[in-house]
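Participant: Structure for the following, please:
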Amino acid sequence: MMTVFPDPALAAGRHEPLGATVRDGGVNFAVFSAHATRVDLCLYDETGAVELTRHALDGPVDGVWSGFLPGAAAGQLYGLRAHGPHAPREGHRFNAAKLLLDPYAREIVGEFRNLPEDHGYPFGHPDGPFALDVRDNGPTALKARVAAPLAGPAPRASAPRHAPRDVVLYEVHVKGFSMRHPGIPEALRGSYAALAHPVAIAHFKRLGVTTLSLLPVQFAVDEPHLFGTGLRNYWGYNTLGFFAPDPRLASVAVRHDPTAVTAEFRDMVQALHEAGLEVVLDVVYNHTPEGNEWGPTLSLRGLDQKSYYRLQADDPARMENLTACGNTVNVEHPRVTQLVLDSLRYWVGEMGVDGFRFDLAPVLGRTARGHDPGSPFYAALRQDPLLSQVHLIAEPWDIGPDGYQLGRFPGRFMEWNDKFRDTTRGFWLGHGPDGTAIGRADFARRFAASSDVFRVGGAAGAAGASAQRSPLASVNFLAVHDGFTLADLVSHSRKHNDANGEDNRDGRDNELCGNFGVEGPTDDPAIRDARERARRAMLATLLLSQGTPMLYSGDEFGNGQGGNNNAYCQDNEIGWLDWPSADDALIAFTAGLAQLRRTHPLLRHARWFDAPGAARDAAGAGTPATLRWYHPDGRELREPDWHDGGVPTLAAALRDDHERLLLIANPGAASLRFALPPDGAWHLLLDSSGELAPAPVSGQEIVAPPRALLLCMAAATAPSSP
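Facilitator: This is a model prediction of the structure:
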């Protein structure tokens, strides 16, 4: 039962931790605002519609306003009102008529409906966003609810610890994974609970992935332009609550109870951990739903816009937009750094997750000098006793100046490698981004974990940065949520985003793809065969290359989106995985690739080939592993061979003291003879096209089928033939 207060005096509070904390028979409240002149704590009844009392917090002390409310308890609804200058041209947009969500809210109730009164200015006013709207939006605004301390052991206690070289990532949307899965109970579909259902876990284990990379699960709202369209922000890249799991991803029975939503999320993590699976969260600390100067006033804007956001240097009335989402969070500010780090620690320490993928990650390291690998945020992250132990994955680009930062992240960061994506696609499709063929040299670099990017150390010279990164820093992928699925990129030559309601203007133009002669589905057996060969060859390249592989959920069974390469607003059968049409043979093929990767250490190096001390055995003895490239005629490739302009067929020979492997890549439309290196007899382990069965190779040559990747092992270390 919620306690209603007649209007007690607020006692002196503690300035830390920030947010609402149950303690000593009451609740402590603390919030940061460097430029406010007063901050009010507003208590609401259990419906969230009636404001009961209002209390002025003490402060500021180092920018923090605080107070202690005796007798208050978990379950109390509240919001904040910040007083201060309304001077938009100076960067200040204080408006005490607007109820603000606590940035540290762990439980959030209500629904954002993008009402006119949610904005700090009156619609239609001639001064636009510089005008002041004095309507009180309290009855309809989102509210924070005081959360009780989490009970029971944190799921982190049971977390698996996979060696970095063993990690296989699987990017997946919590809801989309299970909404059409016939093996998961209908009442659970689309939820955290469904992702931890035994049927889901069985699929992940069969597939051989170790680490689920979840699309955003933090509390998100829809963009204003989606209201009234029947569409919604399905992907969730519009975070408002950095400490609260999104109730829209909980099972129907609990989604209206924030406490139960949190419990369901923790139970999911616990179940996945017990199955040996790690959980990585895609997190969005680069922008918020408050948008540009025309956007709503929901939280950070009203609390202290000038501290929380980056403003244009020559016009502080305008937001700096390095994200294409209207605003940019000012992570360079110490208190904003604290907000991000506190949020990350909460998800690891209390919710049990195993790491993060940072959306538009360069924003986090931007200073007045641009992106800085030695920035205070990265330094704080790397020294944190909790966060320094988990996976850190960067999307290494934003839309700002010098926004492409692939290879320039420090320490243990892994990075999404779009160079691998485009080269692998182009190699097997027969054309690169500019229409010309992908050459041997480019394919070889991507196969070898993009040594030109990570081994040379793009971050060299930056404070705290290493001159050389591990090959595992390269997160290799073929497709992710943003773009074509694997099935679509071999079935379409252009995007088909009409269902998004933006006249097909949204989504990436000129995405590398190819339809092999017919746009979309076809019954032509030759085209279907070519598409299937290309798709399997790409999957084999992904899972057998050096680096850290990442599968996009559904690619393992042929899921498509009808050519939509920007399904961010498609919370329907376009965006959900099409399990009823799943290709089980393709699942088995993908699982077999993952098994080959696990079985052969040469396919998953933690060090560079030929580097000092690389790839020695457990005792440190032996010679370093080697990687050599071969021409189809059996000789090692020479300089002219890398640029001969013909079909870029080649072979990679990997060798250490324990085994010898040979990967043969034939992207051409015709079969091709390969002379095998003179290392004795060879055994074929894999032909991605399926033409050749695993068996000993007769003689010293092999005929590689069209559009196929082959894996062979020297017979001395090969399995005995059946």
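
Participant: Going by C-alpha atoms from here, please, whenever you check contacts or count neighbours.
Facilitator: Noted.

Participant: contacting residues around the residue nearest to Asp40 when sequence neighbours are not counted?
Facilitator: Closest residue to Asp40 apart from its sequence neighbours, by CA to CA, 6 or more residues apart in numbering: Ala56 at 4.4 Å. Going by CA atoms under 8 Å, 6 or more residues apart in numbering, Ala56 touches Leu10, Arg38, Val39, Asp40, Leu41.

Participant: quick one: the helices in the stretch 501-650 of the chain?
Facilitator: With DSSP state H, counting those that start in this stretch as the criterion, the stretch 501-650 of the chain has helices at 525-544, 584-599.

Participant: among the ones you listed, which is nearest Asp398?
Facilitator: helix 525-544 (24.8 Å; CA to CA).

Participant: buried set for that closest one?
Facilitator: 527-528, 530-544 (16 or more other CA atoms under 10 Å).

Participant: Ok, stretch 268-277 next?
Facilitator: Buried-residue list, stretch 268-277, by 16+ other CA under 10 Å: Met268, Val269, Gln270, Ala271, Leu272, His273, Ala275, Gly276, Leu277.

Participant: Contacts only, for the last one.
Facilitator: Listed by CA under 8 Å, 6+ apart, the contact partners of Leu277 are Pro160, Val209, Thr210, Thr211, Leu212.

Participant: Compare the residues you listed and tell me which is most surrounded.
Facilitator: Thr211 (26 neighbours; other CA atoms under 10 Å).

Participant: wait, isn't that one in contact with Val172?
Facilitator: No - under the criterion of CA atoms under 8 Å, Thr211 makes no contact with Val172, lying 10.3 Å away.

Participant: Look up how far Asp610 lies from Arg655.
Facilitator: Distance, Arg655 to Asp610, using CA to CA, to the nearest Å: 10 Å.

Participant: Here is the second sequence; please produce its structure so I can put it next to the first one:
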Amino acid sequence: MSQLGATITNEGIHFAAWSSSARRIWVSIFDDQGNRELDRLELQPEGEGVHALFVSGLAAGARYGLRADGDYAPERGFWFDPDKLLVDPYALDVDRPYAYDGRLAARRGEGADTAPLMPKAIAGASVKPLPALPPLFRPGGLVYEVPVRAFTMLHPDIPEKQRGTIAALAHPAVIDHLKRLGVGAVELMPVTASIDERHLPPLGLRNAWGYNPVTFMALDPRLAPGGLAELRQTVATLRDAGIGTILDLVFNHTGESDRLGPTLSLRGLDNRTYYRHAPDGALTNDTGTGNSVACDHPIVGKMILDTLRHFVSHAGVDGFRFDLAPILGRVEGIFDAGAPLLKAIRNDPGLGGRVLIAEPWDIGPDGYQLGNFPPPFLEWNDKYRDDVRRFWRGDHGMVGALATRLAGSSDVFAGAGQRASRSVNFIAAHDGMALADIVAYEHKHNEANGEDNRDGHSENLSWNNGIEGITSDEAVAKARFDDQCVLLATLFASRGTIMLTAGDEFGRTQKGNNNAYAQDNTITWLDWAGRDRALERYVVLLAALRRAVPALSDTHFLTGKADASNIPDVAWLTETGAPLAEADWNDPSRHRLVMLLGDDGGGRLAVMVNGDRRQCVFTLPAREGFEWRPAIEATAVDLARPLPGRSVNFMIERGVGTARAGKGA
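Facilitator: I've put the predicted structure just below:
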């Protein structure tokens, strides 16, 4: 099969596109500004669905689009319309952002040529592949979720022209912040070119998250005005600082949406192949966005694999997070952990060793697949998120669930003889309430989205300040600060991979909006000038502790068995220092426990959790020749005195006379 897309040679450009049912396909060549169509040349069938043509005299920088003709019968899944200019699915660059216009969705014969409304693909010169370096990020590290535009739009140290771009992530001020937090990898929310949903422009809104792609390889010019080279350089700069890069990619749907959506690329080339359909010809919608990509089709699987290889070999990324990942494993609509595409990703020599993170749910039949992805896929763990929130909200009977989540969620990930957790532990993400809002808003406030507060989840497991009966602003602020601290301390005390969304370390707020996808404004832009520096300092201390105690980031499941130093890898204790008995585990009113982790040096780390509102004296077991010391000296506690209610505290056991650790920053 010919290489798809635009391939540049010394003599010209070879264009190739795939369609199983188009009768004719053309390439339209445009002027240097992408405004005037200079030529329209028909590609020739080569067999196996490939249409190709070599055009001599063209060079890198040529702007082009595709057109296709065939049956037009939307009720049967055919949308061919040569008046619709289509973006090449293999385009590596586009000359302008997408902008929704109702004329893009006009029926055949009812609208004008859409070329003036569409970005043009830019044929780019081949880029020398990067050396195949292993990923920096390892399971057990800290993933830092970054909305690229919102992250730096208000950053005072970033030059104004650079704010909101991928290049801004390489600024020394950003890198310094990431290093202080101990970030193992930044996870960039979608940076490929996307289009607004059709209901947003009339509301004066635009998609701020980017989870509405058109094609899969071309970067959004607003986020990467320097194109692939900008991403490549930023990834290299982050790597030099010891920080990996993970791309959040959307292969489950595209911005062509449902039957009322625009025709932009895949729909106009071969709608029935690229998207899944019901037997009656209707688009399948396992995503909630109007369509589902047919990831089980070989040509679609090839396009996805080619996309992943492109970003590894030409940008040097560490790996990928897959949005609504069960769709990648659906075979004829049914999820299969052994699906050909998932198997191909794992077995690919250039991809199998990358960081692979699945969002393990979609809204289709049997769409909740937490724990069912094959290794080495890591998985977003919403059970962790929900159980931690329930515990700190004060729900009864949660102490056992909290212990399970702290220990790596063996109930989810220990199946089939697996010895290590694949959990990505998180308390808040881009989707849902910000961490600061969890402790400040009992209900969502999505009025700004223009849907009368109907959108977004109604159950957020959140609470308003956490303490009933407090009235002063100062008391409310302190209660909310303390609750953010316990949530963050719980996250950093959890075994396995952890994820923090950018800004949660310093109290970002979306004013209760739990579905802020359409808020490209100060609702989502991080307020660097007004950030809570005390909270940020605390997170820096937690990060230092996590780096100093490898037992916290270890992904192996705990057994309770002793090692060579006769110290078990974990013991679960009551506040009195006694082992938690069955009655304690089953006590619905219990809100306290101690996780006692053994470390490689023969010492132990005590994580003392007081979820009760009352103070409590904690007692830790003593050993001759050892002593308990504050694990974070800047937030030292005294075991002889009651520890505050709703708190997480850390003590570390070291041999008498050994050097102190965990001083923090």
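
Participant: May I ask which two of the contacts of Ala56 of the first structure are separated the most?
Facilitator: Leu10 and Arg38 (14.2 Å).

Participant: what comes into contact with stretch 132-143 of the second structure?
Facilitator: Applying CA under 8 Å, 6+ apart, the set of residues contacting stretch 132-143 of the second structure is 182-187, 239, 242-244, 313, 316-319, 350, 353-355, 422, 495-500, 553-555.

Participant: start to end distance for that stretch?
Facilitator: 22 Å.

Participant: Buried residues in that stretch, which are they?
Facilitator: Neighbour count says stretch 132-143 of the second structure has Pro135, Leu136, Phe137, Arg138, Pro139, Gly140, Gly141, Leu142, Val143 buried, by 16+ other CA under 10 Å.

Participant: and if you look at stretch 189-204 of the first structure?
Facilitator: Neighbour counts using 16+ other CA under 10 Å place 189-201, 204 of stretch 189-204 of the first structure among the buried residues.

Participant: Switch these over to CSV; also include distance to Tyr104 of the first structure.
Facilitator: Below are these laid out as CSV (distance: CA to CA, whole Å):
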residue, distance to Tyr104 of the first structure
Arg189, 29
Gly190, 26
Ser191, 24
Tyr192, 22
Ala193, 25
Ala194, 28
Leu195, 27
Ala196, 27
His197, 30
Pro198, 33
Val199, 35
Ala200, 32
Ile201, 32
Phe204, 33
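
Participant: Show me these that map onto helices.
Facilitator: Tyr192, Ala193, Ala194, Leu195, Pro198, Val199, Ala200, Ile201, Phe204 (DSSP state H).

Participant: and of the residues you listed, the nearest to His225 of the first structure?
Facilitator: Proximity of those to His225 of the first structure (CA to CA) peaks at Tyr192, which lies at 27.7 Å.

Participant: before we move on, back to that, please flag which of the contacts of stretch 132-143 of the second structure sit within strands.
Facilitator: Counting by DSSP state E, the contacts of stretch 132-143 of the second structure place Ala185, Val186, Glu187, Gly244, Gly319, Val355, Thr497, Ile498, Met499, Leu500 in strands.

Participant: And those residues, which of them are buried?
Facilitator: The buried subset of those (16+ other CA under 10 Å) comprises Ala185, Val186, Glu187, Gly244, Gly319, Val355, Thr497, Ile498, Met499, Leu500.

Participant: Okay, helices next: where are they in the first structure?
Facilitator: For the first structure, helices defined by DSSP H occupy the ranges 174-178, 192-195, 198-207, 258-274, 300-308, 334-349, 376-383, 418-429, 440-447, 451-454, 486-489, 525-544, 584-599.

Participant: Those: which one's closest to Cys325 of the first structure?
Facilitator: Cys325 of the first structure sits nearest to helix 300-308 of all the helices of the first structure, at 14.8 Å, using CA to CA.

Participant: still on that earlier bit, any chance of the buried residues of stretch 268-277 of the first structure in TSV, plus distance to Trp629 of the first structure?
Facilitator: Formatted as TSV, those follow (distance: CA to CA, whole Å):
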residue	distance to Trp629 of the first structure
Met268	45
Val269	43
Gln270	45
Ala271	44
Leu272	40
His273	40
Ala275	39
Gly276	37
Leu277	36
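
Participant: Which two among these are spaced furthest apart?
Facilitator: With CA to CA as the measure, no two of those lie farther apart than Met268 and Gly276, at 12.6 Å.

Participant: Go ahead and confirm Leu684 of the first structure touches Met713.
Facilitator: Yes - applying CA under 8 Å, one finds Leu684 of the first structure in contact with Met713, separated by 6.5 Å.

Participant: Overlap of the contact sets of the two?
Facilitator: With CA under 8 Å, 6+ apart as the test, Leu684 of the first structure and Met713 reach no residue in common.

Participant: if we can go back for a sec, of the buried residues of stretch 268-277 of the first structure, closest to Arg638 of the first structure?
Facilitator: Leu277 (43.8 Å).

Participant: And that closest one, what's its match in the second structure?
Facilitator: Using TM-score structural alignment as the criterion, Leu277 of the first structure maps onto Ile243 of the second structure.

Participant: And for Asp498 of the first structure?
Facilitator: Using TM-score structural alignment, Asp498 of the first structure sits opposite Glu447 in the second structure.

Participant: What's the local residue count around its match?
Facilitator: Residues near Glu447 of the second structure, counting by other CA under 10 Å: 13.

Participant: what residues are up against it?
Facilitator: The neighbours of Glu447 of the second structure, taking CA under 8 Å, 6+ apart as the test, are Asn453, Asn513.

Participant: Cross the contacts of Ala56 of the first structure against strands and list the overlap.
Facilitator: Using DSSP E, those in strands are Arg38, Val39, Asp40, Leu41.

Participant: And for the second one, the neighbour number?
Facilitator: Each residue near Val39 of the first structure was counted by other CA under 10 Å, and the total is 25.

Participant: out of everything not next to it in sequence, what's closest to it?
Facilitator: Ala82 (4.5 Å).

Participant: Show me what that neighbour lines up with in the second structure.
Facilitator: With TM-score structural alignment as the criterion, Ala82 of the first structure lines up with Ala68 in the second structure.

Participant: now Ala324 of the first structure
Facilitator: So Ala324 of the first structure corresponds to Gly288, using TM-score structural alignment.

Participant: I figured its match hits Trp361, correct?
Facilitator: No - judged on CA under 8 Å, Gly288 of the second structure makes no contact with Trp361 at a distance of 11.9 Å.
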